[in-house]
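**Q** Here's my sequence, what's the structure:
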Amino acid sequence: MRGAPLIRVLLALVVTGSGAAVTSGCGVGYTLVKSEAKLDRLSIPMTKGQVVEAIGRPDRVLRDDGRMLVWEYSMTARKQWLYELGYCPLSIWVGGCLFYPFTNIISEHQREYPQHIVLVNDELCAWGPPAAILQRRRACATVGVPTARPGGAGRPEPTVSGNGPIDRETIDRYRTMAVMLFEDAAGAQGSGSRVAGIVTTLMLDLDVHMVERAKLDEVLKEQVIQLQHADDANVLRVGKLVGAQAIIVGDVQQWERREQERTHAVSLSLRIIDVETGVLLFSGEGHLIDPTTDDPESSARTIVHRILARFGSQTGLLGSGRIGVNWELVEDHGARFYQVRELRSGLPAEQAGLRVGDKVVACNGRSLAGIKSERDAKRLCQVEAGQTLRLTVRRGDETMELAVTAEKRPGL
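**A** Next comes the predicted model:
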């Protein structure tokens, strides 16, 4: 009987050890789920939907200009699970998978790495580590631009208009906006929802805080209001309830493929309204007939992009010029700077010598170090068409000045 307590202790240790071993496997399982081996499922041709089905949704959208999409996924190396498995004994002693990040810290070993997926007109074009596919991405920039159309022209530009009383002085009153579902085009169910999603994404690019769809749905359900066909009074009431200062409403008038003519056509309009006063702040509309039978969504994205370019220029959220750079505001040791993530081939920033990985610490001699918000940083580094933007750039231990002359932004 004296051995009974000892047996119970030994059994407890076995059970505890087994539990820790199981939980320590979380790190191994995590690396298998996030492994870059998933990229082996990709092949050309694949649509955007097929890519999502194969490897899941991206962690970040780095670019969406109406034609090219660049998605970023954080993934582990193919044999990362072996490294994690090697730390199992240590992980068991320090508490299983709850402390798995600790094993990475003490080894100074990075767990995940970025992988980029490039789609053009919602078709897969390239994938892999950012540096490894840089040249392929540049090639993708020219893929899908028709060159055999009448007159040798490229993809046609939409006819758009946009105007309203909102301007640089008043835009700061509208930090948060909400997008209602747009009204569907006749015979094109779901077209309004797709356009509303495009508007939300592009407004986020302008650094406008957007109310999440789940929060909108919850309020609409409580108020027994339909997203579509709601009258203005109900729409404004919903805007107030979700904490928005302005709401965006609109409709899709045309969303059709013309198989016999081998074309498709899209027409849409949107309005931005002050929820307190009901005053119309901005109104835009656009139309595009494209001589292809592709999905009209790419044309809708182009139209919305052009309309919101006018809105951004009018409100000072965008300059009328572009230099072709995708950068991210980063903070390091209390100081902020723009980290260059991507350059568009053939555009002014690349031509001036800017490189991916450069740190832009000042624009026109004004430092970004103490900037307080993304919007302030964008305004500091805005440039108008034809003007020159002077960038102070750190590249490794070297600091240099680059002069970039902006070209006119499409749609303006």
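**Q** switch to C-alpha atoms for all contacts and neighbour counts from now on
**A** Noted.
**Q** just checking, what packs against the helix or strand hosting residue 72?
**A** Assigned by DSSP states H and E, residue 72 belongs to strand 68-75. Packed against strand 68-75 by the contact rule (3 or more Cα pairs under 8 Å, 6 or more residues apart in numbering; DSSP states H and E) you find strand 60-64, strand 113-120.
**Q** Could you figure out how far the longest one is turned away from strand 68-75?
**A** In this case it means strand 113-120. 160 degrees (axes from the mean of the first three to the mean of the last three Cα atoms, to 10 degrees).
**Q** And for the first one?
**A** Following the same axes, to 10 degrees, one obtains 160 degrees for the angle between strand 60-64 and strand 68-75.
**Q** For the comparison step, fold the sequence that follows:
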Amino acid sequence: MLPDNISSDALCQLLQIHGTDSNVTVPPSLAISAEEQAQWIQAISKVTLSPNTLAVIGKVAETCEKNCVYVPIRRWLALSNMIKAIAFLNGRTETKLIDTFFLGTSIWGRSASNTAISESYREILKTQLYKNTPSLLEKPYNANDLFMRVNHLVHSSNNLYETKPFNGEKCLAYRITIAGESVPLYAPLKYIETDIDFNPYNELRQIEKRVVCNYHGTSNCTISIDPQVRTSGLRSSVNQANSTSPKFEEFGTLPTYILRENAPEIIDEKKRLRDSLNTEIKESMDRETANLVALRNTYKLFNESKNDLFCFTQMFNAVQDDIKKQFDNTANIIKTIKKASETIASLPSNMLKTPNLVGKPQAKPQAPQATPPSNAEK
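**A** Have a look, this model is predicted:
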């Protein structure tokens, strides 16, 4: 079959080597008799289009309409007969998704149409593959965030800190003096006693990307700054958008005011959080395990058709690679959930912690410019 359009060089080459149809002869042993052809046509017409196949055809038709690709009904009937013929020649009475692979190839005329429909076809195929496990079509579950929250629950103290509501969450208020200006910084409470680098909020309720904080597992906040703000200050917008410094330099360490150790309200809050996290662990483990089983079965089912006639190898390999990638990612998610489950199981039932044990020892503060926290700004 020849394409509708080719380049001038390709046309000249084609005219030199292309013969007439009458020059082509088929050996009698390979020829299909009229009786055979009639039997095949009748058998192909009896092949059933599976629900998955119909769904793919329908979505491809919608894509054609959106991209202004005119496909007459006769051509849709011909394409569906091709899908049925592929199933028939592979000894099946019902079509499979693999029989529709050619719909994702360059059969739609113009290059732009082929590109748009081919890209859409891959997404359509993916939707049908994972229709029974819709969570695989969504953003992957963040098991690392779950483990971080569990780890913080287990290893944090029961200290009640002086906080204030800021930007929709509980924050710890600090003040530092840079370039002669005293400016406030607000650190979300969720980061205290962790080892996570984070950017605090500034007084404009924006994330201050020129400052990095880390509690290093304690209640003391180590502050590092972009070197450029030492002279211009944090309120200057000169370097806010165009900072080229890839490194931050340590500015100082500030203590955090503790209202009470082993505070009953904190213990009660952590008990509620423990129950909530246990529920999340169970639900996520059940969901991800079901996804893993579904992916394994889908991979095996597709693998059975790898040697089928008319199997578009490039598309087949892309589908199998995607399934394998999803499988490996899901397996890693399950491992992280298991770690979270084992960690939370070590939490004492009464939640009591020895006072003042708030993590690793912190180096003595070395910042004459940093001042202790004062009352939170009103």
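**Q** Any idea what the TM-score comes out to?
**A** Scored by TM-score structural alignment, normalised by the length of structure 2, the superposition of the two chains gives a TM-score of 0.22; 147 aligned residues with a Cα RMSD of 7.4 Å.
**Q** that older thread, which secondary structure elements does the following helix or strand past the strand holding residue 72 of structure 1 sit against?
**A** Next along the chain after strand 68-75 of structure 1, taking DSSP H and E as the criterion, comes helix 80-86. Judged by 3+ Cα pairs under 8 Å, 6+ apart, helix 80-86 of structure 1 is in contact with helix 3-33.
**Q** what's the following helix or strand after the helix it packs on?
**A** Reading on from helix 3-33 of structure 1 to the C-terminus, the next helix or strand found by DSSP H and E is helix 48-55.
**Q** excluding its backbone neighbours, what's nearest residue 366 of structure 1?
**A** Excluding the flanking residues, the one nearest residue 366 of structure 1 by Cα to Cα, 6 or more residues apart in numbering is residue 380, at 7.5 Å.
**Q** Provide the secondary structure category for residue 187 of structure 2.
**A** strand (DSSP: H, G, I helix; E, B strand; the rest coil).
**Q** Put together TSV for the helices and strands packed on strand 68-75 of structure 1, with distance to residue 363 of structure 1 and mean neighbour count on each row.
**A** As requested, these are exported to TSV (distance: least, Cα to Cα, whole Å; neighbours: other Cα atoms under 10 Å):
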stretch	distance to residue 363 of structure 1	mean neighbour count
strand 60-64	22	16
strand 113-120	28	22
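**Q** how far away is residue 184 of structure 2 from residue 370 of structure 2?
**A** 11 Å (Cα to Cα, to the nearest Å).
**Q** Same question for residue 344 of structure 2.
**A** 37 Å.
**Q** The two: who's more crowded?
**A** Taking other Cα atoms under 10 Å, residue 344 of structure 2 and residue 370 do not tie; residue 344 has more neighbours (22 against 19).
**Q** That one contacts residue 148, correct?
**A** No - between residue 344 of structure 2 and residue 148 there is no contact under Cα atoms under 8 Å: 11.1 Å.
**Q** Helices of structure 1, start to end?
**A** Secondary structure of structure 1 (DSSP state H): helices at 3-33, 48-55, 80-86, 88-94, 100-107, 134-140, 191-205, 213-223, 232-241, 297-315, 348-351, 374-380.
**Q** Please identify the deepest-packed of those.
**A** helix 297-315 (a mean of 23; mean count of other Cα atoms under 10 Å).
**Q** got the angle between that helix and helix 191-205?
**A** 40 degrees.
**Q** counting contacts, what elements does helix 297-315 of structure 1 pack onto?
**A** Judged by 3+ Cα pairs under 8 Å, 6+ apart, helix 297-315 of structure 1 is in contact with strand 159-163, helix 191-205, strand 263-274, strand 280-290.
**Q** Can I get those in CSV including distance to residue 307 of structure 1?
**A** Shown next, in CSV, are these (distance: least, Cα to Cα, whole Å):
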stretch, distance to residue 307 of structure 1
strand 159-163, 6
helix 191-205, 10
strand 263-274, 9
strand 280-290, 6
